[in-house]
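1. Sequence first, then the predicted structure, then my questions.
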Amino acid sequence: MVNVLAAPYFQGRHKDSDAQFAGLVVLAAVLLLPALFPGKIGWLSSLVPLPVFYCLVNLGIQRGSIPVRNGIFIAAGAAVIFGSLPMLIFSLTLVPVGIAFSTCVFNKRSPVATGFIAFLVLAVSWLLYWSGLALLLQTNLYSTLLTEIDMGLHSGLMLYEDSAELAPETLEGVRVAVDLLRVYIPKILPAILISGLLITVWLNLVLGNLLLKKKDSKLTPWPEYQEWKLPDPFVWLVVLSGVMFLLLPAPLSTLGLNGLIVCSTVYFFQGLAIAASLLNRWSVPGLIRVPIYALIFIQTYGIIVLSFLGMIDVWADFRKLNQAGDKHNNSI
């Protein structure tokens, strides 16, 4: 009789242990592998917040912190053995983002508020990391980055000029393009870096919500990604940036250009949500959605169109989120 009554308890503990072990393995792998092979899979470090977020929400703060802590210790020990600790330290700067996600979930904040808070957390974390590294190396890393980019563009142009296969007209077009890049990249590099932070936060937030809802729809208070919507007043930031870029002299016009790039990135996220909603409404099969999304990300025009679509959704309300409607079984 006692064994029968105790069975559900031990089954629950067994499942909990399995979840903790899986979280530990995934987090340790995501932390360690980019540190060991930075040239091949260094991009994997951008997904560090995902297992942290999933463990803390799925298991709760108290139990979820156990695999997070142990995964960090295991990855750190292995990195010390293999001499990859510097790269691991960079990966660890993304752990606070996963913690910020889970805290916002427990406080029932909206996806937009959560993304903004996580963006600030990541910005501060990376600012501290790169500032500390700059002090350690006694160099200005931002200036070094600009110099490396300029040298890379110059070297690329030299390769094209040495190529005998290019027609003179094509080569002249390449020269003009490279000259424009060398002029504008120093001006828009802040927006590029900020957009990189936003994309990192957005990717982990969307994937985390998707995985948690597949586990249990009640784990997050958020709707499906295709129902996420920016606050309507955000569009005034686009208007202000456009006015600054078009009407004001430098450096205010440069600030406006950077603002437009950052706003375009944010509205691309909303445009992608609209695209997901429309594909779901039209019942497009999953196998067809994959190449559609691939084309959107590969083609520059697709990104621009979705950014514009996300912005005019303020007035068009493509998804009818402000109206009562049927709920569909949504997937990205």
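-> The structure has been received and is ready for your questions.
2. Could you use CA atoms for every contact and neighbour count after this?
-> Fine.
3. Tell me the secondary structure at residue 318.
-> coil (DSSP: H, G, I helix; E, B strand; the rest coil).
4. quick one: it from residue 281, how far?
-> 11 Å (Cα to Cα, to the nearest Å).
5. okay, these two: which has more neighbours?
-> Shown here are residue 318 and residue 281; by other Cα atoms under 10 Å, residue 318 has more neighbours (16 against 13).
6. what's the closest non-adjacent residue to the more buried one?
-> Leaving aside its sequence neighbours, residue 318 sits nearest to residue 274 (Cα to Cα, 6 or more residues apart in numbering; 7.0 Å).
7. Can you give me every residue that contacts the one you found?
-> 226, 227, 309, 310, 318, 319 (Cα atoms under 8 Å, 6 or more residues apart in numbering).
8. hmm, which two among these are most spread apart?
-> Greatest spatial distance in the contacts of residue 274: 227 and 309, 14.6 Å, computed using Cα to Cα.
9. For these two, indicate the residue with more neighbours.
-> It is residue 309, of residue 227 and residue 309, that has more neighbours when counted by other Cα under 10 Å, with 20 against 16.
10. Without its sequence neighbours, what residue ends up closest to that one?
-> Nearest to residue 309 is residue 271, by Cα to Cα, 6+ apart, at 5.3 Å.
11. How about residue 278?
-> residue 319 (7.6 Å).
12. separation between that neighbour and residue 267?
-> Look at residue 319 and residue 267: by Cα to Cα, they are 15 Å apart.
13. neighbour-wise, which of the two wins?
-> Between residue 319 and residue 267, counted using other Cα under 10 Å, the more crowded position is residue 267 (27 against 19).
14. what helix or strand does that one sit in?
-> Following DSSP states H and E, one finds residue 267 within helix 252-281.
15. repeat for residue 105
-> helix 95-106.
16. Relative to the whole chain's centre, how far out is that helix?
-> 14 Å (Cα atoms, centre = their mean, to the nearest Å).
17. For that helix, list every residue counted as buried.
-> For helix 95-106, the neighbour count (16 or more other Cα atoms under 10 Å) marks 95, 96, 97, 98, 99, 100, 101, 102, 103, 104, 105 as buried.
18. what sits against the nearest residue to the fifth one once chain neighbours are set aside?
-> On the basis of Cα to Cα, 6+ apart, the spatially nearest residue to residue 99 that is not a chain neighbour turns out to be residue 53, at 6.2 Å. Taking Cα under 8 Å, 6+ apart as the criterion, residue 53 is in contact with 98, 99, 101, 102, 208.
19. Alongside the first one, take a look at this:
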Amino acid sequence: MKSPRAQRTRALTEGALLAALTIVLYVADIYTKLLLYVIPVPVAILVIRNGARTGAIATAVSALGVSLILGPIDGLIVLVRVGFIGIVLGALLARKRPWLITLAGTSAASLAAFVSDFLLVSWSTGLSPGAMVAKVQETFVEAGQRTMELYQKMGVPQESLGLVKQMTEAMPVWFKTFLPAVLAIGAVFSAAIAYAAARWILIRMKRDVEPIPAFADWRIDWRWAWGLIGALLLAYAIPSVDLGFARTLATNVIAVYVMIYAVQGIAVLWSVLGSMGVPKGLRAVIAVFLYLTPTLNWLLPMTGLLDGWLDFRKLMSRA
């Protein structure tokens, strides 16, 4: 067993190295736009090996370093986003929490970081949150106009142009309506990448990690459907009553449920195709095709929803 002095020396050394790595990753992401989701991982690894205190100190050092290179706003982003997500992820992994709890906790931290980033940008630009949302909506409108002009030059038929016009006009409204759902889904996506990267590193460091069930065996209990039923009732059952924000919130809950059940549906599809001997690459192509085809993509969330009751893969009988 190492002496306390040796442990402190190791923590100091690793903290300095991983703080430097965090700075490099953040600065590199400015130019590559590929590293955003893995930047918290060094802090998470540091927390696992040396505790939250060392992780917090390394985060502060990283934020200071980024501030000196890119400015105080980026330093604050590192302090809030990278540090918060990394420390939460590292603490949950260090305590060997179940993978779903770790992912949920990291997703919550990621969502909080998204909101903090949004408010920070709002403060730094002098725009209110509402004005920032309006600015993004204007960007959607401009992008839609450019798309229409491009399609017209390409000679796209008028019927198709009309459909594209309807979609581009609806995009700003959809964005404002479904912004909470977009943030929530984005937070889960961000957390999943950070968790997967940290888990991959820990496995190669010969550390014990919580096993994750095979994707083909993922299953959502049927009781989760009550939340969807409640949201549907709140959003659509009483259209004549103005429920304001509650209805908007219910609509976003429905959107999140659709995504969850779509993933569940893909898991069912993955299992069925696997039992038929279909290669993984072809399974992925089929899943993407179904998800991106408007006339077919409803099959995935519907399959995921029904699987809670019908147990298509007979997982409950195997449990």
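-> Here it is on my side, so go on. If you're wondering where the values come from, they're calculated on a predicted model, not measured in any experiment.
20. Can you give me the TM-score here?
-> The TM-score (TM-score structural alignment, normalised by the length of structure 2) is 0.73; 302 aligned residues with a Cα RMSD of 4.0 Å.
21. what's around the residue nearest to residue 309 of structure 1, how many residues?
-> 26.
22. residues contacting it?
-> 306, 307, 308, 309, 310, 311 are the contacts of residue 271 of structure 1 under Cα under 8 Å, 6+ apart.
23. Of those, which is the most crowded?
-> Among the contacts of residue 271 of structure 1, residue 310 has the most neighbours (other Cα under 10 Å), with 27 neighbours.
24. That residue and residue 275 touch, don't they?
-> No - using Cα atoms under 8 Å, residue 310 of structure 1 is not in contact with residue 275, being 9.4 Å away.
25. and residue 104 of structure 2, what pairs with it in structure 1?
-> Aligned by TM-score structural alignment, residue 104 of structure 2 pairs with residue 116 of structure 1.
26. Excluding chain neighbours, what is closest to residue 229 of structure 1?
-> residue 270 (6.3 Å).
27. Which of the three states applies to residue 156 of structure 2?
-> coil.
28. one step back: which residue in structure 2 aligns with the residue nearest to residue 99 of structure 1?
-> Using TM-score structural alignment, the partner of residue 53 of structure 1 in structure 2 is residue 44.
29. Find the helix or strand that its match is a member of.
-> Per DSSP H and E: helix 41-50 holds residue 44 of structure 2.
30. I'd like the distance from residue 258 of structure 2 to residue 265 of structure 2, if you could.
-> Separation of residue 258 of structure 2 from residue 265 of structure 2 (Cα to Cα) stands at 10 Å.
31. overlap in contacts of these two?
-> residue 301.
32. Quick check: the aligned residue in structure 2 for residue 237 of structure 1 vs residue 273 of structure 2, distance?
-> Matched by TM-score structural alignment, residue 237 of structure 1 corresponds to residue 227 in structure 2. Separation of residue 227 of structure 2 from residue 273 of structure 2 (Cα to Cα): 30 Å.
33. tell me the SS of residue 139 of structure 1?
-> coil.
34. Run through the helices of structure 2 in chain order.
-> Assigned helices in structure 2, in chain order: 4-32, 41-50, 52-70, 72-77, 83-94, 99-125, 129-153, 158-177, 179-204, 225-232, 245-275, 280-292, 299-310, 315-318 (criterion: DSSP state H).
35. Wait, residue 72 of structure 1 touches residue 28, no?
-> Yes - judged on Cα under 8 Å, residue 72 of structure 1 makes contact with residue 28 at a distance of 6.3 Å.
36. For those two, indicate the residue with more neighbours.
-> residue 28 (24 against 20).
37. mind listing what the more buried one touches?
-> Residue 28 of structure 1 neighbours (Cα under 8 Å, 6+ apart): 71, 72, 74, 75.
38. Residue 211 of structure 1 versus that one, what's the distance?
-> Counting by Cα to Cα - residue 28 of structure 1 and residue 211 of structure 1 are separated by 19 Å.
39. tell me, what residue is most central in structure 2?
-> residue 189 (2.1 Å; Cα atoms, centre = their mean).
40. That one maps to what in structure 1?
-> Counting by TM-score structural alignment, residue 189 of structure 2 lines up with residue 199 in structure 1.
41. Now that match. Nearest residue, chain neighbours left out?
-> Closest to residue 199 of structure 1 by Cα to Cα, 6+ apart is residue 265, at 8.0 Å.
42. Near residue 325 of structure 1, how many other residues are there?
-> 9.
43. Also residue 259 of structure 2?
-> 17.
44. so what corresponds to it in structure 1?
-> Aligning on TM-score structural alignment places residue 259 of structure 2 opposite residue 265 in structure 1.
45. go on, residue 88 of structure 2?
-> By TM-score structural alignment, residue 88 of structure 2 lines up with residue 100.
46. In contact with the residue nearest to that match when sequence neighbours are not counted, which residues?
-> Excluding the flanking residues, the one nearest residue 100 of structure 1 by Cα to Cα, 6+ apart is residue 118, at 5.7 Å. Residues in contact with residue 118 of structure 1 (Cα under 8 Å, 6+ apart) are 97, 100, 101, 201.
47. in structure 2, which of these remain in contact?
-> Retained in structure 2: 97, 100, 101, 201, out of these (criterion both residues aligned by TM-score structural alignment, their matches' Cα atoms under 8 Å).
48. In TSV: those, plus distance to residue 149 of structure 1.
-> Shown next, in TSV, are these (distance: Cα to Cα, whole Å):
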residue	distance to residue 149 of structure 1
97	28
100	33
101	33
201	25
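49. among these, which two are most distant?
-> Using Cα to Cα for every pair in those, the one that comes out farthest apart is 100 and 201, at 10.6 Å.
50. hang on, the earlier thing: enumerate every residue touching the residue nearest to residue 229 of structure 1.
-> Applying Cα under 8 Å, 6+ apart, the residues contacting residue 270 of structure 1 are 228, 229, 230, 306, 307, 310, 311.
51. again, but for residue 194 of structure 2
-> 37, 38, 39, 40, 41.
52. among those residues, which two are most distant?
-> Spanning the widest gap among the contacts of residue 194 of structure 2 are 37 and 41, at 8.4 Å by Cα to Cα.
53. between those two, who's got more neighbours?
-> Applying other Cα under 10 Å to residue 37 of structure 2 and residue 41 shows that residue 41 carries more neighbours, namely 27 against 20.
54. Quickly note the distance from the nearest residue to residue 287 of structure 2 once chain neighbours are set aside to residue 304 of structure 2.
-> Leaving aside its sequence neighbours, residue 287 of structure 2 sits nearest to residue 266 (Cα to Cα, 6+ apart; 6.4 Å). For residue 266 of structure 2, the distance to residue 304 of structure 2 equals 8 Å [Cα to Cα].
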